[in-house]
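Asker: Provided below are the primary sequence and the corresponding predicted coordinates.
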Amino acid sequence: MKVFRLLVLLAVLVLGLIIGAVNMTEMSINLVFTQLHTSVGVAMIAALLVGVVVGAGLVLVSVVVPLYAQLRRANKAVPVTPVTPPQPPFAGR
């Protein structure tokens, strides 16, 4: 499984390098108080990264946190009974 993750990471890295190399045109992003000068490829990769982070945050807040709270409530509702380990059979000695 680690080899598969490494191959996926390498493929994403190569894809990012290709996007950055092909889109070398300079651009400027005008913000209210400042101006950012960068290439189109870097801006595309940054926008993709921001979108992934925002999407993951929305999924975390809207799905994971409520399910985790529901799981905690369910665990509190179940009474805890101690489990005794089974006794080994009598060997006759």
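Answerer: That came in fine, so what should we check first? Residues are numbered from 1 along each chain as shown.
Asker: drop to CA atoms for contacts and neighbour counts, all remaining ones
Answerer: OK.
Asker: Tell me if I am right that Ile29 is in a strand.
Answerer: Yes. Ile29 forms part of a strand when assessed by DSSP: H, G, I helix; E, B strand; the rest coil.
Asker: what about the closest residue to it other than its chain neighbours, distance to Leu13?
Answerer: Spatially, and ignoring its direct neighbours in sequence, Ile29 is nearest to Leu36 (5.0 Å; C-alpha to C-alpha, 6 or more residues apart in numbering). Taking C-alpha to C-alpha, to the nearest Å as the measure, Leu36 and Leu13 are separated by 24 Å.
Asker: Which parts of the chain are strands?
Answerer: For the chain, the strands defined by DSSP state E occupy 26-30, 35-39.
Asker: Quick check: which of those strands is nearest to Val59?
Answerer: Val59 lies closest to strand 26-30 among those, at 28.7 Å (C-alpha to C-alpha).
Asker: adding another structure so you can compare the two:
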Amino acid sequence: MYADSTAVLGPLAAYIEPHSYDLCAEHSQRLTAPRGWAVLRLAEPDPGPLQPSSDDLEALANAVREAARRPHDRDGADAALLARPRTHLRALPDPDA
């Protein structure tokens, strides 16, 4: 924030932002700002909430089951909207495994 004379240091960027740079851990610890500037260090996000929970997976499974039901099995659903061709879902291997 140039106008505020503040350097913000936080987690790696999720997208390209002008005037922002990704730093390694060593350089982020040694970062200094110009005289009169403040350095605002943001905490790393907790990685726990970023992982899918069993509730998330159960909700996804329920949504897939609901979408797979035939239109006449649903109460009050618009059959014309739901009568589109069925698609098949596949599980793909984890690329990191």
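Answerer: That came in fine, so what should we check first? Every value quoted in this text rests on a predicted model; they were computed, and no experiment measured them.
Asker: After superposing, what score do the chains get?
Answerer: For this chain pair, the superposition-based TM-score is 0.30 by TM-score structural alignment, normalised by the length of the first structure; 44 aligned residues with a C-alpha RMSD of 4.0 Å.
Asker: Now do the contacts for Val65 of the first structure.
Answerer: Residues near Val65 of the first structure by C-alpha atoms under 8 Å, 6 or more residues apart in numbering: none.
Asker: Include distance to Val53 of the first structure and mean neighbour count when you put the strands of the first structure into a markdown table, please.
Answerer: Converted to a markdown table, the strands of the first structure look like this (distance: least, C-alpha to C-alpha, whole Å; neighbours: other C-alpha atoms under 10 Å):
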| stretch | distance to Val53 of the first structure | mean neighbour count |
| --- | --- | --- |
| strand 26-30 | 21 | 12 |
| strand 35-39 | 21 | 12 |
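Asker: so which of those strands comes closest to Val54 of the first structure?
Answerer: Nearest of these to Val54 of the first structure, taken as C-alpha to C-alpha: strand 26-30 at 20.2 Å.
Asker: who does the closest one touch, helix- and strand-wise?
Answerer: Helices and strands touching strand 26-30 of the first structure, by 3 or more C-alpha pairs under 8 Å, 6 or more residues apart in numbering; DSSP states H and E, are strand 35-39.
Asker: The strand it packs on vs strand 26-30, what angle?
Answerer: Between strand 35-39 of the first structure and strand 26-30, the angle comes out at 150 degrees (axes from the mean of the first three to the mean of the last three C-alpha atoms, to 10 degrees).
Asker: For Glu26 of the second structure, the count of nearby residues, please.
Answerer: Glu26 of the second structure sits with 8 neighbouring residues when counted by other C-alpha atoms under 10 Å.
Asker: Tell me how many other residues crowd Val40 of the first structure.
Answerer: The tally of other residues near Val40 of the first structure (other C-alpha under 10 Å) stands at 19.
Asker: possible to save the strands of the first structure as JSON lines with distance to Gly20 of the first structure?
Answerer: Below are these laid out as JSON lines (distance: least, C-alpha to C-alpha, whole Å):
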{"stretch": "strand 26-30", "distance to Gly20 of the first structure": "11"}
{"stretch": "strand 35-39", "distance to Gly20 of the first structure": "8"}
